[in-house]
Structures are given as C-alpha cells and as structure tokens.
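Trainee: What follows is a protein structure lacking sequence information:
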C-alpha cells in the first residue's frame, strides 16, 4: 500500500530548504506527483521563481529556520492558507568546516538550530495534526555521514546522526496511526552545499570517488519513492549503500584516520 498521502484539496507538502539543491528537487517532484507544495527557506526570490515554474499551485513562506520565532509562526501561516500539512519534508541544513577547536561557537549553535532543533520543532508542530487526521508522512533529510563520525565536520555528522535516530524512533511511535516517517541519507550530492560549508565543488569532488556522487533530482526521486514504499531509511545509489554499511560497521579506529587525512577541513 502506498505510504505517501494522496492528493487532497486542503492538504499540502511543506518543504524546508526548498530554494536550491535537494529541497528544490523534492518540491519539483512532489508537484509533478500532483501535490500542492509550501516552499520554505530564507531566500524569498528563489522560492518565488521556483513557485512560478511549477505546474501545481505553490505557496511561498520565507523563514529563517535558525530562528525559533520563524519556526513557531509556520503553523499559523499554513492555516491562513486554509491548508493542512500532509507531507513534511525537513530538508534545510547547514554545515561547518574545520576542527572543533577553531569553528566559532556562534556557527556551531546556528548549525544545531537548523539541522537539529528545526527538525524537532517542525515535527512537534505538524505531526500531531497528521495523527489527528489519520494521514500523513514525514521525510527527514540526513546524510551518509549519519552512520559514523565525520572528522572536520564533527557537528554536521553528529546532527545527521541525531536526525537518523530521531526519525527511526518517531516512525515506530507512529505505527498504526496512518502516519509514517522516513529518513533519506544521501551520499555526496552536486547541490552547491559544499560551497556553503567552505568546500569548493571541484575540491569536494576530488575528495571522493566520482561513482559516489549523485544528482539532486535523482536523490529526490529515490527519497519519495522510498517513502511511498514504506522504507524507513533510504540511501540513494548502490555505491552509497555500500559506503553506509562500511561506515556503520567498520571499526572507527581504522576508518576515522583515513577519513580525516583526506578531508579538506584539515587545512582550516
């Protein structure tokens, strides 16, 4: 039985981090599948451009997800549209590059707000309504880095490990309610996210084998297909599934020095 809620007149899919990369492509794919989408991110101009390019009606709600007040305002903003959130996609994320001893505490706390607090906050605000209606789905975006420590991006790896654990636990809690949850853990994706973390795309691509890299549209399709099929943890691409297994089960005492030596954050 398909797990992704069917299209309804008042239901919508809310996608955070929809202004670029995986979030943009998930929004496009949801619209292609007939869903009305609510686009959330800081960059209103990009959200409006995306909304105009979609075949389905799309709504733009600019928000800074590192700001608790912006997050708290979202349910009322959705209600003002006479909509309910049937699909919640927590995709927004940031990363910091460099050793813990050198990354600023302000940057680290901002990462925790977006990558961890926003996920918990929005799930806590929207999942109760899904349960009350007996239908809904949550897709949280983590990373292959969720399966083990990430030297030189310690806070990012830890945040994604939190998202993985949180989603798996929530999924079990939701059993029998008509609501499901899944987490997608992509490997490296050509999204420009590396630039945001201080890693130029060309340098990031030298860091990892070419066969591990995925395109954001392929990740979006795999994520939504996996959610619809009821998969709890989705790792797009066979090479990345193998890497995730290695990351999860290989002794970290052997693996971490190899990862650390090749990471550009070592030079920060």
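Mentor: That came in fine, so what should we check first? Quick caveat, the model's predicted, so the values are computed rather than measured.
Trainee: CA only for contacts and neighbour counts going forward, please
Mentor: Fine.
Trainee: Could you check how far residue 158 is from residue 226?
Mentor: Per C-alpha to C-alpha, to the nearest Å, residue 158 is found 24 Å from residue 226.
Trainee: Repeat that for residue 260.
Mentor: Taken as C-alpha to C-alpha, the span from residue 260 to residue 226 is 31 Å.
Trainee: contacting residues for residue 18?
Mentor: Residues near residue 18 by C-alpha atoms under 8 Å, 6 or more residues apart in numbering: 24, 25, 26, 27, 39, 40, 41, 47, 91, 92.
Trainee: In helices, which of these appear?
Mentor: 24, 25, 26, 27, 47 (DSSP state H).
Trainee: excluding its backbone neighbours, what's nearest the first one?
Mentor: Just to be clear, that refers to residue 24. In space, and not counting its chain neighbours, residue 24 is closest to residue 18: 4.4 Å by C-alpha to C-alpha, 6 or more residues apart in numbering.
Trainee: hold the first one in mind and look at this next one:
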C-alpha cells in the first residue's frame, strides 16, 4: 500500500483528498493544527476503509511546524508516495487593511511551506522512480488579486518549473487550481458568501476526483471544472489591464463584504 501525506487535512479540499485516497486504499499521514480533529478523522478513515492513518499535528505558519513535516517526508523507512500541499487560508480586506504580520504568515504557509515540503519529499520519490506532489493553488493565480493571488501564482510557477526539472524521473507534480469550493475557508476568514452565485460553487469531492484523474494523465496545471476552464480561457485572451479592473470589481462584489 502506498502512503499519502496531506496538509490541511481536516477540512475542505484536504479532507476530500483524505476521503478519496483512503477509499482507494492509500495509507495516510494527516497534517493539521487541531490534534483532536485529526484523531477523529484518522479513526473514521481507518474504521471505514481499513487503512492506516497517522496523525501529525503541525502549524505550517511556524518553522517548527514545517520542520516536523519535513522530517516525516524525509523518512526513507516510511516513504511518502504522494504529497498534497493543501494547507492555506485567506485574509479579509484590501491591501493595507491587512496587517503585515498576516500577509507574511500567508507567504509562509502558501510559499515557504510548499517549497520546503516539496523539497523534502521529492528526493526520496526520485530515488524510488515514482511519486507525486499536488500543490493546491487557485484560479486566483491567473488574475491580479493581491497577496493571496500572488502567492497562488507563485505555487503555479514553482510547480511548473520543478515539473520540468524532474521530467523523466517518474515523479509528477501538479498545481491544482480550483475556484470557489464549499469548505470552511471563507468562514474562517470572516468572509461573506451569500453574494456568490450558485453556479460558481464547486463540490470538494468532485473536485478531488477530477484532480486525481488529471494527475494520472500527467497534467502539470489542473483547472478541474468546465466552468472555470472557460473563465480562465477568457482571462488569457483579455488585456491584462482590463482583467485587473474586472477582477477588482468582481472581488468586491463576490468576495468578502
């Protein structure tokens, strides 16, 4: 049986990855900050699917938290075959409304943690000639929308670059770029969602199913829904200045109130 390590595993997209991978017979290493939620989740997945679910409590906004996950990923006696870098969050407010400390924490979780954990996981995968890394980004990576969008754009660019460097090694990397997904994400950030049209919402389980198909096909960037594929196609064709203006207005209309 192979082992997958998932950060931000207790809710949203991370929890959906855990459910799907457990159902497919993968052992799991579940990473999040809440030990009790992790233990409950691990027990449920073990009892339902007969897999082993290891709990690793870590706060990826801290050096100690990142280092603890790095150590687990570097353990050659208990190899991790799939890393899902899913941990992330949003900040409510425009630039200068958000404290510098919160902005830097976002970069720590979205960029530094992804860099360090990918770097810890890949050498063993390369030696074994197989493995995968899914870095959860966002369609926000493709439009100018502040620190959140910039950090997700970094994830996409980083993933594409590493995927090229590792071509032919048996290690696959993919940046997953969803749109609005029904999770705890907006609630935790204190963002209202009543003004977001129903058609823009994605189901986390369906999203993960599509993402794993894209990973198996060798896609490096996955936008796993026809609606958002169409939107991103339009974004690529539109002038950059026009896109910036539209996304700024749209963010105020459909984003946090």
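Mentor: Great, that's in hand. What you see is a predicted model; the values in this text were computed from it and never measured.
Trainee: mind listing the strands for the first structure?
Mentor: 11-16, 37-41, 58-62, 84-90, 136-141, 179-184, 233-234 (DSSP state E).
Trainee: hey, which of those strands is tucked in deepest?
Mentor: Of the strands of the first structure, the one with the most neighbours on average (mean count of other C-alpha atoms under 10 Å) is strand 179-184, at a mean of 28.
Trainee: What range does it cover in the second structure?
Mentor: Residues 171-176 of the second structure are matched to strand 179-184 of the first structure when aligned by TM-score structural alignment.
Trainee: So what touches that stretch?
Mentor: For stretch 171-176 of the second structure, the surrounding residues in contact (C-alpha under 8 Å, 6+ apart) are 122, 125-126, 129-138, 155-156, 159-160, 162-163, 166, 211, 215, 218-224.
Trainee: now do stretch 150-165 of the first structure
Mentor: Contacts for stretch 150-165 of the first structure (C-alpha under 8 Å, 6+ apart): 94-100, 108, 111-112, 115-116, 119, 140-143, 145-149, 183, 256, 259-260, 263, 265-266.
Trainee: Now the buried members of these.
Mentor: The neighbour count (16 or more other C-alpha atoms under 10 Å) marks 94-99, 108, 111-112, 115-116, 119, 140-143, 145-149, 183, 256, 263, 265 as buried among the contacts of stretch 150-165 of the first structure.
Trainee: So which of those residues belong to helices?
Mentor: Per DSSP H, those map to helices at 108, 111, 112, 119, 256.
Trainee: mind giving me a markdown table with those residues and columns for distance to residue 75 of the first structure?
Mentor: Formatted as a markdown table, these follow (distance: C-alpha to C-alpha, whole Å):
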| residue | distance to residue 75 of the first structure |
| --- | --- |
| 108 | 27 |
| 111 | 23 |
| 112 | 21 |
| 119 | 14 |
| 256 | 41 |
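Trainee: List just the nearest of the residues you listed to residue 80 of the first structure.
Mentor: The nearest member of those to residue 80 of the first structure, counting by C-alpha to C-alpha, is residue 119 at 22.1 Å.
Trainee: Alignment lookup: that closest one to the second structure.
Mentor: By TM-score structural alignment, residue 119 of the first structure lines up with residue 114.
Trainee: Please tell me which residues of the first structure stretch 17-36 of the second structure aligns onto.
Mentor: On the basis of TM-score structural alignment, stretch 17-36 of the second structure is assigned to residues 26-45 in the first structure.
Trainee: and for that stretch, what are the contacting residues?
Mentor: Contacting residues not belonging to stretch 26-45 of the first structure are listed as 7-8, 11-19, 47, 51, 54-65, 92, 217, 220-221, 224 [C-alpha under 8 Å, 6+ apart].
Trainee: on that earlier part again, want to try JSON lines for the ones in helices among the contacts of residue 18 of the first structure, with distance to residue 189 of the first structure and neighbour count as columns?
Mentor: Below are these laid out as JSON lines (distance: C-alpha to C-alpha, whole Å; neighbours: other C-alpha atoms under 10 Å):
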{"residue": "24", "distance to residue 189 of the first structure": "13", "neighbour count": "24"}
{"residue": "25", "distance to residue 189 of the first structure": "12", "neighbour count": "21"}
{"residue": "26", "distance to residue 189 of the first structure": "14", "neighbour count": "29"}
{"residue": "27", "distance to residue 189 of the first structure": "17", "neighbour count": "30"}
{"residue": "47", "distance to residue 189 of the first structure": "21", "neighbour count": "25"}
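Trainee: Tabulate those in TSV, adding columns for distance to residue 252 of the first structure.
Mentor: Putting those into TSV (distance: C-alpha to C-alpha, whole Å) gives the following:
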residue	distance to residue 252 of the first structure
24	34
25	34
26	33
27	36
47	41
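Trainee: and the two most separated of these?
Mentor: 26 and 47 (13.2 Å).
Trainee: To which residue of the second structure is residue 193 of the first structure aligned?
Mentor: In the second structure, residue 193 of the first structure lines up with residue 185, judged by TM-score structural alignment.
Trainee: For the match of residue 119 of the first structure, give me its contacts.
Mentor: Contacts of residue 114 of the second structure by C-alpha under 8 Å, 6+ apart are 85, 135, 155.
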